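[1] structure for this input, please:
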Amino acid sequence: MLKLCLFICLIHWVKSDEEKKCPEFTDLNIGNALSGTELQVQLLLYTRENPNCSERLIENNVTASEYLNNSKKIVFVIHGFRPTGSPPAWLGDIKELLLSSEDINLIIVDWNRGATTVNYITAVENCRKVAEILKNYVDQMLVDGASLDSVYMIGVSLGAHIAGFVGQKYNGKLGRITGLDPAGPSFTRQPPEGRLDRTDAQFVDVIHSDSDALGFKKPLGTIDFYPNGGMDQPGCPQTVFSGLQYFKCDHQRSVFLFLSSLKGECDIITYPCDSYLDYKRGKCVDCQAYQPMSCPVLGYHADRWKKLLIPKTSPTKAYFDTSDRHPFCMYNYILDITTWNKNIRRGFIKVKITDYAGNTVESEMNSEASTFQQYKRVKVLTGFYQDLDKISKISLTFSTKTLLSPKHKLRILQMSLKSLNNPERLQLCRYDFVLMENIELTFKPIPCPERGYMKRELLVT
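    This next block holds a predicted model:
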């Protein structure tokens, strides 16, 4: 009798344990990719009440959910093509960071069965099917009191186009879509209805990090961000001998840049501009036209920036440079120089800054060559991996980067250095000095006078 009782108790304990087991993202392998997978979609809900154990939403009975609160923002995260079948490496981080940033309903869209295949075209064909399934879930949420304004979809690669297809079904009334390096292959020549488009939601922000290979090159959103020009990302392998990382590093960088914005260690500031070349030449670093939000920031808080002067039908491209590792922030400055050489000089200026504690940082950006003409102002964009607050010394080196020509001098009438990340800081100046080619000149700057006063001084001299 005692044995029977223990046996019944054991069965009950095992059954209870199975009932408490948390639903997890589908974990497959290369064997599944080779054999192919039939499309299956599951939605895993996380909230601050169940941050570590997901609840699987029932496809035709979403209202039965224990944790879904339709009065809160509903955020969908949609992955892309999975040629190896493993769960995305960033999945755990994006879940934790989104929940810590805001009290939301976070829904991980798991279509790994359907995305795991060596046949990319099969995964592409499944995108519209996934979108139709997601619409069924959203429809039920709307009936239960949710608002389209509160629906936010974050799509990675193929997932970005899935989000776009869902948005089309609601005539662009979704609150927001973020596309993280939307897939290029099979979508590049598609019309707006065949891919993600800026009309698919009220606000569409897109990060292009691999636009010359796996990603999409042309603008797709309300605002399109192009880190480091949108192609080769610093810190990523440059040769095929690096293995799989060579193919996916640039493509995945969009995700890690987005994650960085959630960690809040620094804001990645971007600059609306027509081209990366114009940005590098310092032509697009004044964001006063976009007040009161100033320059847009990348990532989760990109929707805080609102365009005031640009027509709604016109997309905005924003460019910026990053470091090669987390948190990816660059601290940018504009070096504004007026020269008085009679002959035109063309070359580069490297900048180093030192603070009062003796810390020194050197410019990390590969700026474009500048053309220096007599009494003409030239702006040089320069950036540092580390932010120094109180600058005590500035070092400049002029170079033409030519080996056979004679050494040149660059005669500086005036120079100013202005922080773009912290425009409230003092602008630093220096007047009347000469840079000898390839010889570093170090000096102590002085605070710049007010602009009107500076102009009067130049007229007097």
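[2] for the rest of this, base every contact and every neighbour count on C-alpha atoms.
    OK.
[3] what distance do you get for residue 82 to residue 6?
    46 Å (CA to CA, to the nearest Å).
[4] higher neighbour count, those two?
    Set side by side, residue 82 and residue 6 show more neighbours around residue 82, with 24 against 11, by other CA atoms under 10 Å.
[5] that one contacts residue 117, correct?
    Yes: between residue 82 and residue 117 there is a contact at 6.9 Å, judged by CA atoms under 8 Å.
[6] isn't there a strand covering residue 109?
    Yes: the assignment for residue 109 is a strand, going by DSSP: H, G, I helix; E, B strand; the rest coil.
[7] need the helices for this structure, in chain order.
    2-20, 30-35, 91-101, 112-115, 120-143, 158-169, 244-263, 276-280, 451-460 (DSSP state H).
[8] of those helices, which is nearest residue 391?
    Distance to residue 391, taken as CA to CA, is lowest for helix 451-460 among those, at 20.6 Å.
[9] pull out the buried residues from the closest one.
    Within helix 451-460, no residue counts as buried by 16 or more other CA atoms under 10 Å.
[10] ok, the spatially most central residue of the chain - contacts?
    The centre of the chain sits closest to residue 257, judged by CA atoms, centre = their mean, with a distance of 4.4 Å. By CA atoms under 8 Å, 6 or more residues apart in numbering, the residues touching residue 257 are 298, 299, 327, 328.
[11] could you do residue 166 as well?
    So residue 166 contacts 131, 132, 134, 135, 200 (CA under 8 Å, 6+ apart).
[12] wait, residue 270 sits on residue 319?
    Yes: using CA under 8 Å as the test, residue 270 is close enough to residue 319 to be in contact (5.6 Å).
[13] let's compare: structure for the following, please.
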Amino acid sequence: MGSFSSVVVVFLAFVIARGCEAASVTYGDLGSFTYGSGCHHACPESPDAIVIKYWLYTPEKNSGYSKELLDRYDDSTIRNSNFKGTRGTKFIIHGYTDVYTSGWAQDMKKALVDENMNVIMVDWQEGAGRINYAQSRANTRVVGRDIGKLIARLKAVSGASYGNMHIIGHSLGAHTAGYAGEALSGQVGRLTGLDPAGPEFTGCGNECLIDKSDAVFVDIIHTDGTLNPQIEYPIHGCGLLDQLGHQDFYPNGGEVQPGCEATNVIQACDHMRAVYLFTESIGSNCFSCSKKCTSWENQSSCSNCGTCPVMGYGASKSKGQGAFNLDTRSNSPFCY
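    Next up, the predicted model:
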């Protein structure tokens, strides 16, 4: 959710977006989107209104990293780009009121390109920046399906495999990743949710959340998923504490992060910590979990687990499934 005040976010979460006359809308090859009941209560905008762009970065260097605009309707933009189907491909999706040029997103992009990856930045800042949070939340459904269509074209044009696709999303971007994986029937290799957004998602079913049915491997990092006791009028955190993936990581319990206790709520320190932890993990297996828990709801159930999975870039489904806890430092480098 960028650095937007979580107070305002929670308030806007209760404002329902109404801009359609019927109970469903259809947007070309993306198909129909029903709304008005369950967790899909707001009408999503069209792809043209959201303004979805895909910026490709690759290791080819002329002046800095290669940057190219991909168009899923024009195969030549893929064919004539530096995209290589033999490389791993990473998607980065920002959240509410955020932009792909944010410092955290650019730092993550650079670290991934340095790992010899195709990196595609999903730019949906128009649709993500609506004053009405409920509208941006609804727009994630359209963006997710659109990403699915681009991935299908990448496979058809370059021979890239779904298994080599890894979609990384922060906040609303995490649920957008879930919709993208769902659009491809869970064939995508991996989804990583960085503190998936909580407002309007609490209590929702899997059809509205990033979850382990959306990809072969789904890992989640929770950093801001409960009440913040450090402010005068505590509110629900910006993220979810629910177990959503094959592996759910709860650094420092997944709630208030060290170093964030005294910060102003507008800085969304806890909510943004997930992206910094993930970026720091790229090229390193530093964040080895120390405990496995029976569930996030009962942290007292955590016990030393011997061989635990690594949180972040190096996470692997082969290391087991469940909820995992670990401690981090208050400043970068966060790993002990």
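[14] TM-score for the pair, please.
    Put the two chains on top of each other and the TM-score (TM-score structural alignment, normalised by the length of the second structure) is 0.76; 275 aligned residues with a CA RMSD of 2.4 Å.
[15] anything in contact with each of residue 270 and residue 319 of the first structure?
    residue 225.
[16] which one in the second structure is aligned with the residue nearest to the centre of the first structure?
    Aligning on TM-score structural alignment places residue 257 of the first structure opposite residue 277 in the second structure.
[17] now check the first structure for the residue matching residue 243 of the second structure.
    In the first structure, residue 243 of the second structure lands on residue 219 (TM-score structural alignment).
[18] from residue 274 of the first structure, how far out is that match?
    In terms of CA to CA, residue 219 of the first structure sits 11 Å off from residue 274 of the first structure.
[19] out of the two, which sits in the busier spot?
    residue 219 (20 against 14).
[20] wait, isn't that one in contact with residue 315?
    Yes: contact status for residue 219 of the first structure versus residue 315: in contact at 7.0 Å, counting by CA under 8 Å.
[21] remind me what the longest strand seen in the second structure packs against, helices and strands.
    For the second structure, the strand that runs over the most residues, judged by DSSP state E, is strand 53-61. The helices and strands touching strand 53-61 of the second structure, judged by 3 or more CA pairs under 8 Å, 6 or more residues apart in numbering; DSSP states H and E, are strand 65-70, helix 103-113, strand 118-123.
[22] apply 7 Å and report the result again.
    strand 65-70, strand 118-123 (3 or more CA pairs under 7 Å, 6 or more residues apart in numbering; DSSP states H and E).
[23] just send those back as TSV, with mean neighbour count and distance to residue 188 of the second structure too.
    Below are those laid out as TSV (neighbours: other CA atoms under 10 Å; distance: least, CA to CA, whole Å):
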stretch	mean neighbour count	distance to residue 188 of the second structure
strand 65-70	17	19
strand 118-123	24	15
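[24] which ones are touching residue 140 of the second structure?
    residue 176 (CA atoms under 7 Å, 6 or more residues apart in numbering).
[25] alignment lookup: it to the first structure.
    Using TM-score structural alignment, residue 140 of the second structure lines up with residue 127 in the first structure.
[26] any idea how far residue 372 of the first structure is from that match?
    52 Å.
[27] residue 141 of the first structure now?
    Applying CA to CA to residue 141 of the first structure and residue 372 of the first structure gives a distance of 61 Å.
[28] neighbour count winner among these two?
    Neighbour tally, residue 141 of the first structure and residue 372, criterion other CA under 10 Å: the higher count belongs to residue 372, 24 against 20.
[29] run a quick neighbour tally on residue 32 of the second structure.
    12.
[30] no, scratch that, I was asking about residue 80 of the second structure
    Neighbour tally, residue 80 of the second structure, other CA under 10 Å: 10.
[31] try the one 4 residues further on
    Applying other CA under 10 Å, we find 17 residues neighbouring residue 84 of the second structure.
[32] list the contacts for it?
    residue 158.
[33] and the counterpart of it in the first structure, how far from residue 175 of the first structure?
    Matched by TM-score structural alignment, residue 84 of the second structure corresponds to residue 69 in the first structure. Counting by CA to CA, the gap from residue 69 of the first structure to residue 175 of the first structure is 17 Å.
[34] which residues does the residue nearest to residue 285 of the first structure when sequence neighbours are not counted contact?
    Distances taken as CA to CA, 6 or more residues apart in numbering place residue 271 nearest to residue 285 of the first structure, at 6.0 Å, with adjacent residues excluded. The neighbourhood of residue 271 of the first structure, defined by CA under 7 Å, 6+ apart, consists of 284, 285, 295, 296, 318, 319, 320.
[35] swap the cut-off to 6 Å and go again
    The contact partners of residue 271 of the first structure, taken as CA atoms under 6 Å, 6 or more residues apart in numbering, are 285, 318, 319.
[36] the second one corresponds to which position in the second structure?
    It stands for residue 318 of the first structure. By TM-score structural alignment, residue 318 of the first structure lines up with residue 324.
[37] quick revisit: can you redo the contacts of residue 166 of the first structure as CSV with distance to residue 303 of the first structure?
    Formatted as CSV, the contacts of residue 166 of the first structure follow (distance: CA to CA, whole Å):
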residue, distance to residue 303 of the first structure
131, 24
132, 26
134, 23
135, 23
200, 15
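[38] neighbour-wise, which of these leads?
    Highest count within the contacts of residue 166 of the first structure by other CA under 10 Å belongs to residue 200, 30 neighbours.
[39] now do the same for that one: its match in the second structure.
    Checking TM-score structural alignment: residue 200 of the first structure goes with residue 214.
[40] does its match touch residue 182 like I think?
    Yes: assessed by CA atoms under 6 Å, residue 214 of the second structure is found in contact with residue 182 at 4.9 Å.
[41] ok, residues contacting stretch 214-223 of the second structure?
    Residues contacting stretch 214-223 of the second structure (CA under 6 Å, 6+ apart): 178, 181-182, 186-195, 212, 245-250, 254-255, 270-271, 274.
[42] end-to-end on that stretch?
    End-to-end distance (CA to CA), stretch 214-223 of the second structure: 22 Å.
[43] swap in stretch 320-336 of the second structure?
    End-to-end distance (CA to CA), stretch 320-336 of the second structure: 23 Å.
[44] also stretch 228-237 of the first structure?
    End-to-end distance (CA to CA), stretch 228-237 of the first structure: 15 Å.
[45] burial of the match of residue 318 of the first structure, as a residue count?
    31.
[46] which residue ranges form the strands in the stretch 151-300 of the second structure?
    Per DSSP state E, counting those that start in this stretch, the stretch 151-300 of the second structure carries strands over the ranges 165-170, 190-194, 217-221, 247-251, 291-293.
[47] what range does the first one cover in the first structure?
    So the one you mean is strand 165-170 of the second structure. Under TM-score structural alignment, the match for strand 165-170 of the second structure is residues 151-156.
[48] alignment lookup: residue 296 of the first structure to the second structure.
    By TM-score structural alignment, residue 296 of the first structure lines up with residue 309.
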